[in-house]
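Engineer: quick check, what structure comes out for this input:
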Amino acid sequence: MAVLCQDTSPIDIVLVLFQAGEAIWARGFFEERSDQSEVKARIVEKYFSAWATVVMPTAELKNGKIAYIDLYAGPGRYRDGSASTPLLVLERAISNPRMAKMLVALLNDANKDNTSTLQEEIDALQGIENLKFKPEVSCGEIDEDAARFFMQTTLIPSFSFVDPFGYKGLSLKIVNGVIKDWGCDCVFFFNYNRINAGINNPAVTSHMNALFGEARANALRKQLEGKKPDLREALILEALANEIKNLGGTFVLPFTFRNAAGTRTSHKLIFVSKHFKGYDIMKGIMAKESSTHDQGVPSLTYSPADADMPLLFSLQRPLDALEGDLLAKYANQEVTFDQIYQKHSVDTPYVRPNYREILIKLEKETKVKAYSTTGKRKAFTYPEHVRIRFKG
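Structural biologist: The predicted structure follows:
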């Protein structure tokens, strides 16, 4: 029997604790796949593949297992026949013999019709018999017992996907529980529209407190009074990120989805990890899925309207800001490229190529000097043995 825990705890214990959240909203979620759903699925599947590649060598030396946990798996396909995230992940594992021997897939939904259809879709996958551990499909609700279980149980390396992430029955304790152990990362769906509407609604105070923490939620309610939409969004996201970090998630990376008109945020995918490597990989994936780039800097946003408004984002010129910030922050200092990138890029939209482009520009303008500690260097490259000296 497949096991999620490092010890011999049976998977059945885990499955009893799973739930789906907001079943009524979800009934229409899988009617047809939108462009946004495609982007979301690609982000999750691409990261799962990259994450598995990183953790499998170490996991093989331990108990030979990695896990994919989906707390809101749905029926497996959209009405148009397109595969949703769980099937994409299983297909990826089937195509990789090494992964096929290690993957433990735990798939849950609160809707019995969804779990029944999902099981049928899994059974119909070509090559499904090649997976060493049969995917486990369950139907249940998440509650406080689930949060306690994840907090008290040592998990095997796991990538967890929590979608949709409203507020009923869910708290960031779940997120903390599924990322606390080695090799464990998480992506969750943050329904911004519902949270924005609910933060000041007395009827859902307990849910908001569970999501942000009571003290932070109370402070946020005061901060939001009279604020314009853009500032409200920034404050809510900052409060969420700070609470996640307070609970143990070192790196938090949001990807924003806007409505069809591109006028406001509808929801976000929030990635959480304890390791910079995971953060760096996911940022690269999200960068490629961004619908706009300005001077090569990704928006980390998907908006269906961006194709019709190409100049809207391009007026920001973020690389100019990066250049000025680096010159000020590292004045009279000597550092490596990785030191700059790992320290400066966190909580910004900048990716590795942006830093490389700016450093090349600064070196050509003699505002920085780069030299190799080994005496050998290809011009305008910045491997680990190259030191970068900023002028004052």
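Engineer: only C-alpha atoms from now on, for both contacts and neighbour counts.
Structural biologist: OK.
Engineer: residue 193 touches residue 267, doesn't it?
Structural biologist: Yes. Using CA atoms under 8 Å, residue 193 is in contact with residue 267, at 6.6 Å.
Engineer: please give the structure of this sequence too, so both can be compared:
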Amino acid sequence: MSRAPELTATEFFKVPQPHSLIKADIVSKYIISWAKIIIKSNLHFKKDSRAYVVDLFSGAGKYDNGEKSTPVKLIEAALEIPYLKENVVFRFNDESLEMIKRLEKNIKDIPNCDNFSHPIKCTNFDAESEEVFSWFVKNAKTLKIPMCVFIDPFGYKQISRNLLKTIIQVPQSDIIFFFNYKRINAALGNEQFESNMDKIFGDLRVQNIKREMETAKPIQRSEIIIRHLNESLNEIGAKYVVPYVVVPEDDDQISHYIVGVTKHTRGYELFKKIMKQHSKIGLSAKSKFGHDLASLQRDKQQTLFEEAPDPINDLSNQLKKEYANSTVAFGVLYKSHHPTTNFTESEYKDSVRRLLANGQALIAEESETPNRKTTKGQQSIPNYLVIKFL
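Structural biologist: Take a look at the predicted model:
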């Protein structure tokens, strides 16, 4: 298998591409944040506080130039937090024996790596093997230990609805996976790979995708594929799906997506926040989150001839319409409304600031006065601030 036809696993881990480092940052930050939330909650309610962190295609943990990839980042971050050391259960797997041996060495080189209450386990299974699937089924049916699973195959065949459904059925479990758009887009036009597409989308949905693509423009293909991916994941129990698009620096075509899958509004909020922090993407892009420098260049060119899109204005108009003639605390508004959009908390605050500045909303008389009227020169919007929409 290869991440691209000309690239082997060994070559891939020589020097990281910028988007590979971004991926490792997004994944490690999300998983550690997820583990903090899950473990603290279960400790509070005196439940079994173990949490699985599973990387099915872990790789070597480090590149040849010393840059760290996801497994090492996760272990180092967890070591800094006592309740994570006591409760996180790391499981790393890779189909390449060479990669696993390198990973085991890189883990041993981490100071205090043996301080975890549950020893780190590295395995060398085919990700589609009965051993792997049975382990997930056992956890789903009997153990039901929360797990955050990262699936980053070199190709796309190992991404299956059955596996994703088994994982998402476990309470408090989330998934992050690598969606190889470039190769899947090509495979959807080739009957030879139809069975592989059926595994990802389901056979009926694959036929629907193909029908839509017959009349679609090339620029619309990614929207069609991602929409059907979202709907397919919703069908198997995922409530929120957050795609992060990657367009390589030397290209203007989509390479892949990093896809976050969760059932919980807090997970959805967390995915949006972390992906926003790592986004370099233009307003002309079809995706909200991503690394797409080509879209930033398109934005510059378009603004010479037409008015630039204004997402904050769009959100402001939504809030103005939905909360007209009502009074609501910002925290209540954000908590109830953000699950319906892909906007982040900071963007909600910017939208409320704009409405206040334009006289389309007021700070209610009964509102508690913020401790600080301004934050970085802008109107402070704490959760308790009560807004009156006109």
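Engineer: ok so, going back, the more surrounded of residue 193 and residue 267 of the first structure?
Structural biologist: A count of neighbours by other CA atoms under 10 Å puts residue 267 above the other of residue 193 of the first structure and residue 267, at 22 against 15.
Engineer: alignment lookup: that one to the second structure.
Structural biologist: Matched to the second structure by TM-score structural alignment, residue 267 of the first structure sits across from residue 256.
Engineer: any idea how far its match is from residue 248 of the second structure?
Structural biologist: 9 Å (CA to CA, to the nearest Å).
Engineer: swap in residue 291 of the second structure?
Structural biologist: Residue 291 of the second structure is 8 Å from residue 248 of the second structure, where distance means CA to CA.
Engineer: hey, what's in contact with both of the two?
Structural biologist: Applying CA atoms under 8 Å, 6 or more residues apart in numbering, one finds that residue 291 of the second structure and residue 248 are jointly contacted by residue 19.
Engineer: neighbour-wise, which of those two wins?
Structural biologist: Neighbours were counted for residue 291 of the second structure and for residue 248 using other CA under 10 Å; residue 291 has more, 26 against 18.
Engineer: which helix or strand contains residue 328 of the second structure?
Structural biologist: Residue 328 of the second structure belongs to strand 327-329 when assigned by DSSP states H and E.
Engineer: what does that strand contact?
Structural biologist: 364, 383-389.
Engineer: how big's the offset between it and the first structure?
Structural biologist: For strand 327-329 of the second structure, the mean distance to aligned residues of the first structure following superposition is 4.3 Å (mean CA distance after the TM-score superposition for the first structure).
Engineer: right, and the helix or strand after that strand?
Structural biologist: Immediately after strand 327-329 of the second structure, counting by DSSP H and E, sits helix 330-337.
Engineer: which neighbouring elements make contact with that next one?
Structural biologist: Using 3 or more CA pairs under 8 Å, 6 or more residues apart in numbering; DSSP states H and E, no helix or strand is in contact with helix 330-337 of the second structure.
Engineer: what does the helix or strand just after that helix correspond to over in the first structure?
Structural biologist: Downstream of helix 330-337 of the second structure, the first helix or strand assigned by DSSP H and E is helix 345-357. Residues 352-364 of the first structure are where helix 345-357 of the second structure aligns, with TM-score structural alignment as the criterion.
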